[in-house]
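In: Return a 3D structure for these sequence lines:
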Amino acid sequence: MSENIVKEVEEIIEQKREAFFQVSDQIWETPEIRYEEKQSFQCSADFMEEQGFQVERGVANIPTAFTASFGNGGPVIAILGEYDALPGLSQKAGVTEHDPVETNGPGHGCGHNLLGVGSMSAAVAVKEYLEKNNLEGTIRYYGCPAEESGYAKTYMVKAGLFDDVAASFSWHPHYSNSLFHGPSLAVIHSTFTFKGVSSHAAASPELGRSALDAVELMNVGANFLREHMIDEARVHYAITNTGGMSPNVVQRDAEVSYFVRAPHAEQARVLFKRLVKIAEGAALMTETSMDYQIEGACSNLVQNATLDKLLHKNMKALESPHFSEEELELSRKYYQTLNEDDVAFAASLVGKEKAEELAARPLIHEVSPYREAPEYAKGAGSTDVGAVSWVTPTAQLTAATWSFGTPFHTWQVVSQGKTSYAKKGMLYAGKAIASTVIDVLQHPEVLEDAVKELRDREAGPENYVSLLPENQNLPSMLRK
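Out: Below you'll find the predicted structure:
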């Protein structure tokens, strides 16, 4: 990547910085949960249309998903964006104490208002560079809803939206500037519904068949299952319908929602089948009926070191964000809101000496050194980018958008979502992705190496098997 290209990308994005900030703030101010992102979807799609992209709305039969394309011919490069919020994380912006805008309302506790717009800034920069330099290639932005447990990208892959894509790029807000290439867990999210017989719990308990009993027995069985599964797997749940408020009525209906996670898709599939057997056993014991619906699923991430190294090189080539003393002081106030466990966990990632330095200056400006993703590292969370990474070479980065140590899915993340330093990190991510995409378009041999690596890792379209049922082509929430 030449200095001239880096400079040109920076200039394009900086010229439109206020427009990007406005869209990001608008999405932050209208937080919407999975598959309900009507305003965020509309705002994002309209913006990309205004920037000269050909926008297709409602792709993969998902009303709040869209693609925005520019260019002609190949290769087609995808940039992924998200804009869904999380339930129960409403929080006022810029306030360093918990203070919801709306009690139990949603909030952007994972920074997706930044994620989507940072990716859009990258797509816009690539488009303008292609126009100015009369280059071939197609840039396509994917407006992806429901990353938070809805896993819309899995449905988009299933619908064939990535069949012509040569490579994909994305990023995620964080408190560091680094590659996002560690392992993730494959996941299956399913809701189990039990139906029994209602009755008077005192006068005729023998006539009742409790659906809530079945839920509780299923949970007991799942607890025993945890003793007999691989250490890296996870099984967790929430009771989403207890069947009523009165103890004097035998609960006719009850349901429980489960996440089953494992390092690889096939491991998650096998573990889920065992969980279904436990649910069937609970129904048998209580003489109730049971049905389950898979809400969503995604595969584990497949690393691509070829694209990772190129992305990291361009991160280093860019000028890292600089922060004012006012920004640093605000970040210190957020750091002081963290509990001892959060502080200790963050320190364990960087070491004691670096943690002490960051406690005094909690905004990271430097780029973390390149390290190969450990082959046998333990995964933690899940992301539907995993599905994309199985069918096309994929690379991601993280950019520092909040104070060091800030945990994901917290009010502190929401509160920092409109800060000036969060927006600096957002544009830094866009610049890094745009520079890398241009690099890839001008050096087709990189794509050849990336595809070869994907196949060497036993991935690729021919090896991808969706964790969704074969006949499930729409998110189940849309069918309810």
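In: hey, let's count contacts and neighbours off CA atoms from now on
Out: Noted.
In: wait, doesn't residue 142 sit right on residue 56?
Out: No: shown here, residue 142 and residue 56 do not form a contact pair, counting by C-alpha atoms under 8 Å, at 9.9 Å.
In: Can you pull the residues that touch both of these two?
Out: Shared contacts of residue 142 and residue 56, defined by C-alpha atoms under 8 Å, 6 or more residues apart in numbering, comprise 66-68.
In: Could you dump those into TSV with secondary structure and distance to residue 387 added?
Out: Listed next are these as TSV, based on DSSP: H, G, I helix; E, B strand; the rest coil; distance: C-alpha to C-alpha, whole Å:
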residue	secondary structure	distance to residue 387
66	strand	17
67	strand	17
68	strand	20
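In: Here is the second sequence; please produce its structure so I can put it next to the first one:
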Amino acid sequence: AAAVAFREYLKSSGKSGTVRYYGCPGEEGGSGKAFMARAGVFDDVDAALTWHPGSVNAVFPFSSLANFQVAYRFKGKSAHAAACPHLGRSALDAVELMNVGVNYLREHVIPEARMHYAITDSGGFSPNVVQPKAEALYLLRAPRTPQVEEIYERVNKIARGAALMTETELEIRFIKACANVVQNNVLERVLERNFAELGVPEYTEEEISFARAIFDGIAPSERSSDLDQYSAPAGAAGKEAAKRLRERPIADEVLPYGESDFVLPGSTDVGDVSWIVPTCQAWVATWPNHTPGHSWQIVSSGVTPLAHKGMIHAGKVLAAAAADLFDDPSLIDAAKKELRERLDGASYRCAIPDEVVPKAIQPSGR
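Out: Sure, this is the predicted structure:
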């Protein structure tokens, strides 16, 4: 919607320029933009504007965690677990030992680091067999890519140790990575101005009723922290806005903007783009207030008019901001200057090895 609207603006104004719409798959689990950044598709862009669905309406003022996603696959030797277990070499034991080792590692990495795992292949369904194969998928995070790289090397050592203890073979498969977001206050203020002018969509009684049903079903202890996080940078004005919105089923105001150095404890492949070109992001309400992330409530909201209205409104905000940038090139110059200052001589380096290609994550053997 934003790209089409801005194209029409160029046509109607008689001005010439280039607008690109990038289809970007797999923001979190796939890091599509990171692969695209590695291929250089953003290298000649002057400014990048994007948005993310959410439970609030706000300009995204934060950085984020860089991450690596890596699969650790162990290969052992099958045997009857009762008759001759001594002949087997358990890949599942290796996975469990690796997980225990990583859990001990948590105390010895920086406090901001996050290490998550899922056992994607436990070897089989029969407990009376020594499992000959098993796999764990790890997601390693930290505020900056070099910090993730250090943690990654330590986790690799733990995995090799687990293989050594169990006499199994280890295969390490790098899946994807993404960089931290480099904020750009110049672009954020342009986005803020247009978001404030456009406000939020109008909602029907039916849409409000749906949101209320979801809202009322979320226990206070399970509520998302988005409202508090996104209002905090604006100080007193943000607190007042959060207070007004706290018990509304839809966050039907644009939160006031404030600059922030906070690192949001999540990851996005927008980070890779932001290292290359000045980038900003809007957070637009497409599901009810306080809805917890990655939940069934979000999935159920995705097919509703509430979500569609949010998506279209995001397009309006981005298109209006793009028009302002096009009409005043000094804003883009200032945004580029800010990016250079924030990078302080550093440059983008994609953490995904050259030989790694995008691949859908699925259980091994399927």
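In: quick one on the thing from earlier: ok, the shared contacts of residue 142 and residue 56 of the first structure vs residue 322 of the first structure, which is closest?
Out: Lowest distance from residue 322 of the first structure to those (C-alpha to C-alpha) belongs to residue 68, with 31.5 Å.
In: so the closest one touches residue 46, yeah?
Out: No: in this structure, residue 68 of the first structure sits apart from residue 46 without contact. The criterion is C-alpha under 8 Å, and the distance is 10.0 Å.
In: neighbour-wise, which of the two wins?
Out: residue 68 (26 against 14; other C-alpha atoms under 10 Å).
In: Name the nearest residue to the more buried one, ignoring sequence neighbours.
Out: In space, not counting the residues next to it along the chain, residue 68 of the first structure is nearest to residue 55; the distance is 4.3 Å by C-alpha to C-alpha, 6 or more residues apart in numbering.
In: which helices and strands does the host helix or strand of that neighbour pack with?
Out: Secondary structure assignment for residue 55 of the first structure, by DSSP states H and E: strand 54-57. Using 3 or more C-alpha pairs under 8 Å, 6 or more residues apart in numbering; DSSP states H and E as the contact criterion, the secondary-structure elements in contact with strand 54-57 of the first structure are helix 38-50, strand 66-72.
In: Try it again at 10 Å.
Out: Helices and strands touching strand 54-57 of the first structure, as assessed by 3 or more C-alpha pairs under 10 Å, 6 or more residues apart in numbering; DSSP states H and E, comprise helix 38-50, strand 66-72, strand 137-144.
In: most packed of these?
Out: With neighbours defined as mean count of other C-alpha atoms under 10 Å, these peak in mean count at strand 137-144, which reaches a mean of 26.
In: In the second structure, what stretch matches that strand?
Out: Aligned by TM-score structural alignment, strand 137-144 of the first structure falls on residues 17-24 of the second structure.
In: From start to finish, how long is that stretch in a straight line?
Out: Here the two ends of stretch 17-24 of the second structure are set 22 Å apart, with distance taken as C-alpha to C-alpha, to the nearest Å.
In: Need the contact partners of it.
Out: For stretch 17-24 of the second structure, contacts defined as C-alpha atoms under 10 Å, 6 or more residues apart in numbering pick out 1-4, 6-7, 10-11, 30-36, 41-42, 45, 48-50, 269-270, 322, 326.
In: cutoff 7 Å now
Out: Applying C-alpha atoms under 7 Å, 6 or more residues apart in numbering, the external contacts of stretch 17-24 of the second structure come out as 3, 7, 32-33.
In: now that stretch: how far from the chain's centre is it?
Out: Stretch 17-24 of the second structure has its C-alpha centroid displaced from the chain centroid by 21 Å (C-alpha atoms, centre = their mean, to the nearest Å).
In: Switch the contacts of stretch 17-24 of the second structure over to CSV; also include secondary structure.
Out: Listed next are the contacts of stretch 17-24 of the second structure as CSV, based on DSSP: H, G, I helix; E, B strand; the rest coil:
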residue, secondary structure
3, helix
7, helix
32, helix
33, helix
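In: tell me the two of those that are most distant?
Out: If you compare every pair in these using C-alpha to C-alpha, the most distant one turns out to be 7 and 32, at 24.7 Å.
In: Which one of the two is surrounded by more residues?
Out: Using other C-alpha under 10 Å as the criterion, residue 7 of the second structure and residue 32 rank with residue 32 on top: 23 against 19.
In: Now do the contacts for that one.
Out: When contacts are counted by C-alpha under 7 Å, 6+ apart, residue 32 of the second structure is found next to 24-26, 269.
In: Ok, residue 249 of the first structure next?
Out: Contacts were defined as C-alpha under 7 Å, 6+ apart; by that measure residue 249 of the first structure touches 198-201.
In: what would the residues you listed look like in CSV with secondary structure and distance to residue 275 of the first structure?
Out: Conversion of the contacts of residue 249 of the first structure to CSV gives the following (three-state DSSP; distance: C-alpha to C-alpha, whole Å):
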residue, secondary structure, distance to residue 275 of the first structure
198, coil, 26
199, coil, 29
200, strand, 31
201, coil, 29
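In: Going through those, which ones are buried?
Out: A residue is treated as buried here by neighbour count (16 or more other C-alpha atoms under 10 Å); on that basis the buried members of the contacts of residue 249 of the first structure are 198-199, 201.
In: Going by distance to residue 380 of the first structure, which of the residues you listed wins?
Out: Closest approach to residue 380 of the first structure among those (C-alpha to C-alpha): residue 198, at 41.0 Å.
In: What distance do you get for residue 324 of the second structure to residue 276 of the second structure?
Out: Using C-alpha to C-alpha, one obtains 21 Å as the distance from residue 324 of the second structure to residue 276 of the second structure.
In: Contact partners for residue 292 of the second structure?
Out: Going by C-alpha under 7 Å, 6+ apart, the list of residues near residue 292 of the second structure reads 222-224.
In: now do residue 27 of the second structure
Out: Residue 27 of the second structure makes contact with 268-269 under the criterion C-alpha under 7 Å, 6+ apart.
In: How much space separates residue 277 of the second structure from residue 194 of the second structure?
Out: Here the distance between residue 277 of the second structure and residue 194 of the second structure works out to 21 Å (C-alpha to C-alpha).
In: Then residue 253 of the second structure?
Out: Remark: distance between residue 253 of the second structure and residue 194 of the second structure (C-alpha to C-alpha) = 14 Å.
In: Residue 103 of the second structure too?
Out: Using C-alpha to C-alpha, one gets 46 Å for the distance from residue 103 of the second structure to residue 194 of the second structure.
In: that older thread, among the helices and strands packed on strand 54-57 of the first structure, which is nearest residue 422 of the first structure?
Out: Nearest to residue 422 of the first structure among those is helix 38-50 (18.7 Å), distances taken as C-alpha to C-alpha.
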